[in-house]
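In: return a 3D structure for these sequence lines:
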Amino acid sequence: MGSIKTLSLFSGAGGLDVGFHMAGFDIVACVELETKYCNSLEANKKKGNFFSPTTNIHNIDIRNFDPHLYKNSGIECIIGGPPCQTFSAAGRRSGGVIGIQDLRGQLYEEYCNILDVIKPKVFVFENVYGLPGASNGEPWRQIIKAFSEHGYELHAEVIDAADYGVPQHRERLVMVGVKNGSYQFPMPTHGPDSLNGPSLVSVEEAIFDLQIPGELKTKGLGGLYGHLLPEVPEGLNYAFFTAEMGHPEPVFAWRSKFHDLLYKANRKEPSRTLKASPGKFTGPFHWNNRHFTIEELKRLQSFPDKYEIVGSYGQCVEQIGNSVPPRLAFCIASSVKEQIFSHSKEKFKFELRPAPFKSTFRQRQRERSQKFKDIAAQAIKEKYGSLTKYIDPEAISPKTEKFYISRPNKFTRQVSDKKGKAGVNFSQIVLTETAAHIRIDMDEQPVTLSSSIHLELKVSGLKKYLPRFDTLTLSANINSTEEIFYCWKEIEAALVERSKFFTLIDIYGHYANRGDVVNIETNLTNPTQTKLIKAIEFFSQTTNCGEFIPEERMLEVLAISSSELEEIVETMRALRYDIRTWLSHPIIGKGKIICTYPFPLLSPKALVESKVKFTNTEEYSI
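Out: Model (predicted):
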C-alpha cells in the first residue's frame, strides 16, 4: 500500500503531521494561519524532515482557503483540530470564553465544508478534552450533528497522551470520522491500561541524555513568586503553599492560580501538560529550579530531535505547547491506516480497545493528587517540624495604630506618622486589631462634604489564610469614586502585612475557580446616589461577581438604558474594575456582562482586554 495522501488543517507546528507521516501518510498540503508556525513547517520541508519537497504550505485563514484546489486530487484523509481556547479551561479563566458563540468555536463548519469538497475516506479531529462538557454539552452536540450530516460515522474518545508513550499527561479529545466502515481506538501502549506494555515514560527517561552532569540547583527565578520555587517538592505546584495542603504559613488561597504556577516536574513520572503561553512562573519547571530548554520540551512533547522549531524561545515554547504529541498522532494514524486502508489479514500492530474497555487515567489522576498531599505533608514536617500552628485570637491583645498615607502616583503608597502639608491630599488611617478582626477607619484629607462618599466594606472568611483574623472592615470618607482604589490598596496592605500572601487576589482566589471562602460586602452612600455609584456598589459584592449576568437584568437593577450601561462600564474599567462586555472582550458576545472581582485590580498590569478581534461583531452577537 502506497502513502495515503493527506490534507492537514490547523497544522500548527506540525505535531499531528509528523505522527501521520511516520505512519505512512503523505502530507500533501498544510493550512495554517500563523506565520511563525508556517516558518517551522517550511524549515522542515526544506530539509526533507517529515514533509516532501512538494508539500504545499498555505499560510492563510481557513475561511479563505479554497478546497477546490485539491478536489479529485486523491486525498483520502484530512487531519487537524480548530483552535481550542474557546473550549479550554485556560480560556474560560482568562477571558470568559463561551464555546461556539466565540467565532473560533465555529471553525468546525469550515472543516465540514472542506470535507464536502474533498470527500476523504476518513478525517481525524483533535481538540481539548473539555469540549464535550462545555456549555452543558450544546457545542459538542452541534459539532457531532454537523459531521454526521456530512456522511461520516463518528468515533470519539478522550485520551491521555502518556498512555501512548508520551512523557507528558495531556488529555485530548480525538474524533475519527469514517465515510464507509468502522473504527476502534487502539489500546494504550504504555502504563497500567496497556496489554503488558512498558511503564509510562518519565521525564527523566525522556531527557536523561540532555542533562548537564553536576548541574547545580538555582535559587529560583526572582520576581514576585520566583523565590518560592526551590521549596516546591517535585510534582507539586503553588498549592504546596496553601492551607488546604497543610502549609502553616499559606501564601496562596486554594485554586487562586492556574495549576501550573510554580509546577515542578517529578522526574520519575510524566510531566503535566505543556502550556503554549506560560508566564514567568508557569511550569513545568526542571527539578533544578529552571525552565526546560527547547530541546527538552521537544522531547516531552515527543518531537523527533531533528524536527526544527523556528523562532525565539517564547515562540518555540508556544509552538511546542500547542502541538499534538507526534507519538500520540503516530499511534492514532497507524490504527487508522490498519483499519481503514489496509486489507491485510495480519494481526494489527496496535491492539484495538474491546467494547467494555474503560481507561483508568482519571482514577490514577486522583491517586496522584492524594500522593501529592502526602509529599507536601512530609516536606512541611521537615521544614516546620509541625503541620499546624494554632494561634488563639482571644489571646491577642487589642492594638490600635494611627498613620498617614501619601501617594506620589496611583500605585505607590508612602506611610508616615505625620500629617501631610496643608493643601496636599493624603489619607488618615486608624487601624485597630481585636480578637479575630481588623478594622480600618480611613478619611481622605481634605474632605469635600458636598460630594463626599461614605464607604462601608466587609471582608469575611479570612481565618483559613490569616490564622489570627477572620474578618476585616473598612469605613471610609472619600471625595470621589477614584479613591475607592486607595481604600482597597489599604485593605491589601493590611492583609499582606499580616500574612505570607503577596496580593489581594492571592487571598481572594481566581474569579473563575474560587473556593468561595472569602466574601466581600460593600455599601456606598452619597448625597446624590448617582447611577455610577449604584453600579459600583452592585459589582462590589462577591455574589454579583465571577458569573455572566444578562444585560437586561443590569438595565433593570440600575434603571438605566443600554447606552448608559456602556458608559458606566467604560468608567468602571477606567477605575480599574475588571468588568467585561463584548466591547472589551468580543468573544463574550452581546447581551452579557461579567465583573471578575468585587474590587478594582491593584496591579498596574492586571487590567487587560481580549486579544481576539472580530471583523464584524454584529454577525456573532447573541
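In: hey, let's count contacts and neighbours off CA atoms from now on
Out: Fine.
In: buried ones in the longest helix along the chain?
Out: Longest helix in the chain, counting residues (DSSP state H): helix 361-384. Neighbour counts over helix 361-384 (16 or more other CA atoms under 10 Å) mark 361, 372-373, 375-381 as buried.
In: next, format those as CSV and append distance to H247.
Out: What follows is the buried residues of helix 361-384, written out as CSV (distance: CA to CA, whole Å):
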residue, distance to H247
F361, 28
F372, 13
K373, 11
I375, 12
A376, 8
A377, 8
Q378, 11
A379, 10
I380, 7
K381, 9
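In: closest one of the residues you listed to R413?
Out: Checking the buried residues of helix 361-384 against R413 by CA to CA gives I380 as the nearest, at 34.7 Å.
In: I figured L7 hits K71, correct?
Out: No. Under the criterion of CA atoms under 8 Å, L7 is not in contact with K71, lying 11.1 Å apart.
In: quick one, which of these two is more surrounded?
Out: Per other CA atoms under 10 Å, whichever of L7 and K71 has more neighbours is L7, with 27 against 15.
In: check which helix or strand the more buried one maps to.
Out: Assigned by DSSP states H and E, L7 falls within strand 4-9.
In: what packs against that strand?
Out: strand 25-32, strand 77-79 (3 or more CA pairs under 8 Å, 6 or more residues apart in numbering; DSSP states H and E).
In: what sits up against the last one?
Out: What it means is strand 77-79. 4-9, 16, 115, 120-125 (CA atoms under 8 Å, 6 or more residues apart in numbering).
In: try 6 Å
Out: Applying CA atoms under 6 Å, 6 or more residues apart in numbering, the contact partners of strand 77-79 are 6-8, 120, 122-124.
In: between those, which sits nearest Y307?
Out: S8 (17.4 Å).
In: may I have the residues that are in contact with the closest one?
Out: By CA under 6 Å, 6+ apart, the neighbours of S8 are 30, 78-80.
In: now the spatially most central residue of the chain. Nearest residue, chain neighbours left out?
Out: Computing the C-alpha centroid of the chain and ranking residues by CA atoms, centre = their mean puts A90 first, at 2.2 Å. Nearest residue to A90, sequence neighbours excluded (CA to CA, 6 or more residues apart in numbering): F258, at 7.9 Å.
In: please provide the structure for the following sequence as well, for comparison with the first:
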Amino acid sequence: MRYIDLFAGAGGLSEGFRRAGLEPIAHVEADAAACFTLKTRLAYYYLSENEKMDIYIQYLKGEITRDQLYSFVPPHILKSVINIPIGVKTNQTIFQIIDSINGGKDIDVIIGGPPCQAYSVIGRSRDEDGMQGDPRNYLYVQYGIFLKRYNPRMFVFENVVGLLSAESGKYFRNIQRYFGALGYVVEPIIVNTNKFGVLQNRKRIIIIGWHKDLDISIGELADNGNPEHKVCDIFQDLPELQAGEGIDKYSTYSTSDVTDYLRIAKIRNGINILTQHVARPHTDQDKEIYRIAVEKWKRNEERLDYNDLPERLKTHKNRNSFLDRFKVVAANLPYSQTVAAHIAKDGHYYIHPDIEQNRSISVREAARLQTFPDDYYFEGAKEGRIRTSAYRQIGNAVPPLMMEKIARQLTGFIK
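Out: This next block holds a predicted model:
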C-alpha cells in the first residue's frame, strides 16, 4: 500500500508506516532541516535495499559529505521530499510534484500531524490570546484538501490531546464535520506511547478516518507495551559524557552487549556506529541544580520543587507554576516524562540520571526515548550545525515504534 506523509517533520510517523510494509510516495514538510533528515532516511532505505550499506556507513563515519551521500540515490527518490509549506498558494505546486512521482496510481493512506501548538493546553496558556486567530488552528482544512485530491481509503491524523478541548471542543467538532462531509467516518482515539513499548509517558490523539463504504470497527489501539523494561535500558551501552562533550559522527558504544529492549524496539539494529551522542554545555549554576535534583531522586525518589532550591539558585521570577522545570529522567522507572520540542531550548526537564555525568540527556538519548533507531541521523539545514535542530525535530516527532504497531493494526482493516 502507498501513502503520503503531510507535515512530515523528521519522519516518525513515516518510519512506523514504512516498517509496517507501506510504500512512501511523498513527504511534505516546511522545515528545511527536517527535509534533509527525511532525505537522509530515504538514502538509508535505498542503499540498504540495494546492498550498498557501506556508503551509508561511510556517511555515518563522516568520510563522505551529505551531498556525496545523496549522489548515490536516484533523483526521483530525493524529489519525493517536498520542502514547501502546505497552503492555498502552494498546494497546486505540491500536487504537481506528487503526481509526477506517483504516475496516477492510487494512494491508500494519508498520514500526518499538523503543528500542534494551537491545540496544546500549554500553548494556549502561554499565548495572551489563547491561540485564537492562529492560522495553525485551521491546517486541518489543508489536510482535507489533500484528502479530496487523492481520496485515500484511510487517513491518520496525529495531534495533541488538547485538540479535543481547544475552544471547548469547537475545533474537533469542526474537524469531525469537515472530514465527514468528505466521505469519511472519523474516530478519535487517545493513546499513550507507554502502551506500545515506548519508554515514555506521552499521550496523543490519533484521529482515524476511513471511507464510509468500508465495514470497519476500530477498538482500542494498544499492545500493552513492555512493562518489564526500564528507562535505564536506553543508557547502558552509551559512553559516559560530561556537559558539552560528544562526537556528532562516528563514536563507539561503551559495550558490545545490547539490552533486550534495544533489540525489541529496533534501536540497535546492526550498524555498530554511534552518532549524535552529543550533550549540550551547561552553566555551573545549572549543573549544581542538576546535582541537587539527581540526589533528591536517588535518596527518596522525590522530584525537585523549584521553590525548595537555595535562594541564590532561583533565577526564575515565576514561583507559582512549572515548579518541576528541573526534572530527572529517572532510570528506574518504566517510562520517562514526555520528550517535547522545548528540549531544543534547554535540558532542564531532561536531566541525566547519572550524577557523575551531571548533564541533560544527549541527542541520541532523546532519540532513543522516542524509539528512533541509532542509524537514524537527524540533519541540520547546514551540515555541522545540528544539535539544536536535532533536539527540536526529535521533540516534535511521533515515536516510530508506536506508529509501526498502530499502522499494522489499521492497515489490516483495508487490505
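In: tm score of chain vs chain?
Out: Once superposed, chain against chain, the TM-score is 0.71 (TM-score structural alignment, normalised by the length of the second structure); 326 aligned residues with a CA RMSD of 3.1 Å.
In: from D209 of the first structure, how far out is the residue nearest to A90 of the first structure?
Out: According to CA to CA, to the nearest Å, F258 of the first structure stands 31 Å off from D209 of the first structure.
In: higher neighbour count, the two?
Out: Neighbour count, other CA under 10 Å: between F258 of the first structure and D209, F258 has more, with 18 against 10.
In: that one maps to what in the second structure?
Out: Aligned counterpart of F258 of the first structure in the second structure: F322 (TM-score structural alignment).
In: tell me the SS of that match?
Out: Here F322 of the second structure is recorded as coil under DSSP: H, G, I helix; E, B strand; the rest coil.
In: before we move on, the earlier item: ok, the buried residues of helix 361-384 of the first structure vs R327 of the first structure, which is closest?
Out: Closest to R327 of the first structure, out of all of the buried residues of helix 361-384 of the first structure and judged by CA to CA, is F361, at 17.9 Å.
In: counterpart of the closest one over in the second structure?
Out: Checking with TM-score structural alignment, F361 of the first structure has no match.
In: which one is F361 of the first structure nearest to, not counting chain neighbours?
Out: Closest to F361 of the first structure by CA to CA, 6+ apart is D160, at 7.0 Å.
In: hmm, the one you found is touching P167, no?
Out: No. D160 of the first structure is not in contact with P167 according to CA atoms under 6 Å; the separation is 10.6 Å.
In: between those two, who's got more neighbours?
Out: P167 (28 against 22).
In: corresponding residue for that one in the second structure?
Out: Counting by TM-score structural alignment, the partner of P167 of the first structure is L199.
In: run through the residues that contact its match.
Out: Contacts of L199 of the second structure (CA under 6 Å, 6+ apart): Y335.
In: one more pass at 8 Å, please.
Out: With CA under 8 Å, 6+ apart, L199 of the second structure has these contacts: 193, 229-231, 334-336, 369-370.
In: with I216 of the second structure instead?
Out: Contacts of I216 of the second structure (CA under 8 Å, 6+ apart): F413.
In: which one in the first structure is aligned with it?
Out: By TM-score structural alignment, I216 of the second structure lines up with S182.
In: what do you get for S14 of the second structure?
Out: Checking TM-score structural alignment: S14 of the second structure goes with D17.
In: hmm, back to that, the residue nearest to the centre of the first structure pairs with which position in the second structure?
Out: So A90 of the first structure corresponds to I122, using TM-score structural alignment.
In: distance of P152 of the second structure from G219 of the second structure?
Out: 21 Å.
In: where do the helices sit along the stretch 351-500 of the first structure?
Out: 361-384, 484-497 (DSSP state H, counting those that start in this stretch).
In: so where is the last one in the second structure?
Out: Pointing back at helix 484-497 of the first structure there. Helix 484-497 of the first structure maps onto no residues of the second structure, going by TM-score structural alignment.
In: buried residues, that helix. List them.
Out: Those would be 484-492, 494-496, for helix 484-497 of the first structure by 16+ other CA under 10 Å.
In: do me a favour and get the end-to-end distance for stretch 311-320 of the second structure?
Out: 15 Å.
In: ok, which stretches of the second structure are strands?
Out: 2-6, 23-28, 81-82, 109-112, 154-159, 184-192, 203-211, 246-247, 277-278 (DSSP state E).
In: will you turn those into TSV that also has distance to R364 of the second structure?
Out: As requested, those are exported to TSV (distance: least, CA to CA, whole Å):
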stretch	distance to R364 of the second structure
strand 2-6	24
strand 23-28	24
strand 81-82	24
strand 109-112	24
strand 154-159	24
strand 184-192	22
strand 203-211	22
strand 246-247	10
strand 277-278	5
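In: great, nothing more from me.
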